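K.L.:
I would like the atomic coordinates for the input below:
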Amino acid sequence: MKLEVLEDAKQLGVVAARRGAEAIRQAIAEKGQANIIVATGASQFETLSALIAEPDIDWSRVTGFHLDEYLGLDDQHPASFCRYLRERFVEHVPLKQFYYVDGTSDDPHLVCSELGRLIQDHPIDVAFVGIGENGHLAFNDPPADFETTEPYLVVELDEACRKQQAGEGWFATLDDVPKQAISMSCRQILKSTTIICSVPDRRKAEAVQKSLEGPVTPEVPASILQSHEGTTLFIDKSAAALLTSSTFSD
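P.N.:
Model (predicted):
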C-alpha cells in the first residue's frame, strides 16, 4: 500500500480522482472496457466530484458496482447510498451499466448471490473506497470476516459505525440508523487491480494510523489493504495527524 498526503480534502479528491481516472483509461485502452467499484459517504464527496469532471474517459465502456447499502432503507431516503450514487455519480456520466445494491429487497441473500455472479463476470479494474472511523472497509465492521470468498454479504453494523452515520448528519438519531447492511466483502475488494482509498478529516486519524501502521487484523478491517500492492491511500494533513514520521519516509 502506498501513501499520499495532501493539503486538504479538495486537493485529495482531485489527486485521487486523477489517479483513478488514469487507471480507468488504461483498462479501456488494454481491454476495451473497465469495471469499477464506487463507494459513498462524506469521505467520497471530493473524489467523486473530481472524477466526473475528468476528461477523456469513455464512460460508455465503464461498468460500475455499488460497494454497500443499508437494509430496509428506501432508496429515496437522504441517507440511501443508491440515492447518493445516482445524484453524485451515475446521473453525471453515461455509464455502460451500473449495478446497485438493492437494500429494499425482501431477500437480501438473493441480492448478494445475484451481485456476486455479476461481479465474477466483471473483474474489477479500479475500486474507489474509504475507511470508517471504526476502521471498517465498506460495511465490514470489526471484527471483519477476512476469510469468506463470497463477494457480497449481509452484515451487522456496530454501534461505532452507526454513530458515525448519525454524526455525519445522514440520520436524525442513532435509533434511525439501520442495524444491517449488504456489503462487498474484504476479499472481493482486494481482487481489484487498483484501489483508490480516499480518507480526509481529522476524525479518521486514529483509523488511518491503525490501518497503516498497525498489524493486519480483523479488528481493523481496512488494515487488510496493507497486503494489496495496487492500493494507494490518499489522506489530508488532518487525517495524517497521528502517523509517525517513519511512515512518511518509507
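K.L.:
please count neighbours and contacts with C-alpha atoms only from this point.
P.N.:
Will do.
K.L.:
ok, residues contacting stretch 24-37?
P.N.:
56-58, 61-67, 122-129 (Cα atoms under 8 Å, 6 or more residues apart in numbering).
K.L.:
show me what counts as buried in it.
P.N.:
24-28, 33-37 (16 or more other Cα atoms under 10 Å).
K.L.:
circling back: select only the buried ones of the contacts of stretch 24-37 in ChimeraX?
P.N.:
In ChimeraX, a selection of the buried entries from the contacts of stretch 24-37 looks like this (16+ other Cα under 10 Å):
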select :57,58,61,62,63,64,65,66,67,122,124,125,126,127,128,129
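K.L.:
run a quick neighbour tally on D121.
P.N.:
9 (other Cα atoms under 10 Å).
K.L.:
what are the boundaries of the strands in this protein?
P.N.:
Taking DSSP state E to define them, one finds strands in the chain at 2-6, 34-38, 62-66, 68-70, 97-99, 126-129, 152-156, 180-184, 194-199, 231-236.
K.L.:
so which of the ones you listed is nearest F139?
P.N.:
Closest to F139 of the strands of the chain is strand 180-184 (Cα to Cα; 5.3 Å).
K.L.:
save the strands of the chain as TSV, and put in distance to G20 too.
P.N.:
Listed next are these as TSV, based on distance: least, Cα to Cα, whole Å:
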stretch	distance to G20
strand 2-6	14
strand 34-38	10
strand 62-66	13
strand 68-70	20
strand 97-99	17
strand 126-129	7
strand 152-156	23
strand 180-184	19
strand 194-199	6
strand 231-236	10
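K.L.:
next, the second sequence, to be compared with the first:
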Amino acid sequence: MEKSFQIDNLSVKIYGQTKEMGAAAADYVTRKLKDAIEKKGRANLILATGASQFSFLEALQTKEIDWGKITVFHLDEYKGVSESHPASFRKYLKERILNKVAPKKIYFLNGDAPNLQLEINNYEEALKAHPIDIACIGIGENGHIAFNDPGVADFKDPKLVKVVELDEACRNQQLGEGWFPTFADVPKEAVTLTITAIMNCKAISCVVPDERKSRAVYNSLYRDISTSCPASILRTHPETVLFLDKGSASLIK
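P.N.:
Model prediction:
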C-alpha cells in the first residue's frame, strides 16, 4: 500500500497496482463476512459488476470463506436485458464468481421480468429480511454508485429498489468498457438498488481502479456532499473503505 488516510468517515487506501488493490479489498470483505458468520451463523452480501470489479472478484473467490452460509444480492441490472445477453450482470456474476463458490442463496434482479414492479417489490422484501453485512460497490465515471446517476440520485430515497434512466455519461462508460457494440445498443434504463439501500448496509467496500475514474474519485473526496456526485455520500457512512489504484488516485495530492 502506498498511502492510507481518512476524509470525514471514509477510509481511503491507495495501492500501486490494480491486482494489489483487488486483493486488499478481498481481504477486507472476507474479514467482514467471517465476523458476521461468527456472530450470527450467516452473512448477507451485495456484489457489483463491471470492469472495475475484475481484480477484486478474482481475489475473493480464492479466500477460505464458508459460502454455504452466505446469501448474495446484486446491485443493479439493465431493464429488459435477458440473462443470456453478454452485458447481463446476472451472467457476469455467475461466470466470474457465483458458479464457482456456490453461495447458500442468491437473489438476482431480473431486469427482464414480465412484471417488473412485482420483481422490485419482492427484491425489496428480500433485502429487508436480510440486512446486508457488507456491500461491494464501485464508482462510475460520472460519480454514480450502482445506477444512481447524478440526475436520479436521492440521498433520502424512500425506495430500496427502483427503475432509473441512465444518463449519457453512464451509457458511454458501458460502451467504452466493451459491453455493447454501439451507443444505441446501450439500454436507456436500469433497475438499481437506491442510495438508501446502499447506505443501510453495515459496511461498504468500494473498489475503484483506473485513471478514467480519477475525476470521479476526486469529486467524491473533495467536493461538497451532493447528488451532483452521488458517491460523495460515502463520506458519511460509518464503515466504508475506498480502495484505489495509482490511476484512480492520480488527482489526489
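K.L.:
quick check: TM-score for this pair?
P.N.:
In this superposition the chains share a TM-score of 0.96, using TM-score structural alignment, normalised by the length of the first structure; 243 aligned residues with a Cα RMSD of 0.8 Å.
K.L.:
out of the buried residues of stretch 24-37 of the first structure, which comes closest to H109 of the first structure?
P.N.:
So of the buried residues of stretch 24-37 of the first structure, ranked by how close each gets to H109 of the first structure (Cα to Cα), first place is I37, at 19.9 Å.
K.L.:
would you mind finding the match for the closest one in the second structure?
P.N.:
For I37 of the first structure, the aligned position in the second structure is I46, judged by TM-score structural alignment.
K.L.:
just L137 of the first structure next, same as before
P.N.:
L137 of the first structure maps onto I145 in the second structure, by TM-score structural alignment.
K.L.:
and that match, how many neighbours?
P.N.:
With other Cα under 10 Å as criterion, I145 of the second structure counts 28.
K.L.:
show me what Q164 of the first structure aligns to in the second structure.
P.N.:
In the second structure, Q164 of the first structure lands on Q173 (TM-score structural alignment).
K.L.:
how about its match, nearest residue that isn't a chain neighbour?
P.N.:
E141 (7.0 Å; Cα to Cα, 6 or more residues apart in numbering).
K.L.:
got the contact list for the one you found?
P.N.:
169-170, 173, 212-213, 215-216.
K.L.:
could these go into CSV alongside neighbour count and distance to G111 of the second structure?
P.N.:
Formatted as CSV, the contacts of E141 of the second structure follow (neighbours: other Cα atoms under 10 Å; distance: Cα to Cα, whole Å):
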residue, neighbour count, distance to G111 of the second structure
A169, 14, 21
C170, 22, 18
Q173, 17, 19
R212, 15, 28
K213, 23, 26
R215, 18, 30
A216, 25, 27
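K.L.:
matching residues in the second structure for stretch 229-238 of the first structure?
P.N.:
Taking TM-score structural alignment, stretch 229-238 of the first structure hits residues 238-247 over in the second structure.
K.L.:
mean deviation of the longest helix anywhere in the first structure from the second structure?
P.N.:
Looking across the first structure with DSSP state H, the single longest helix is helix 9-31. For helix 9-31 of the first structure, the mean distance to aligned residues of the second structure following superposition is 0.5 Å (mean Cα distance after the TM-score superposition for the first structure).
K.L.:
right, and out of the buried residues of stretch 24-37 of the first structure, which lies closest to R83 of the first structure?
P.N.:
Nearest to R83 of the first structure among these, with distances taken as Cα to Cα, is I37, at 15.9 Å.
K.L.:
ok, the closest one to G167 of the first structure distance?
P.N.:
25 Å (Cα to Cα, to the nearest Å).
K.L.:
can you check V90 of the first structure too?
P.N.:
For V90 of the first structure relative to G167 of the first structure (Cα to Cα), the value is 26 Å.
K.L.:
neighbour count winner among these two?
P.N.:
Using other Cα under 10 Å as the criterion, V90 of the first structure and G167 rank with V90 on top: 18 against 13.
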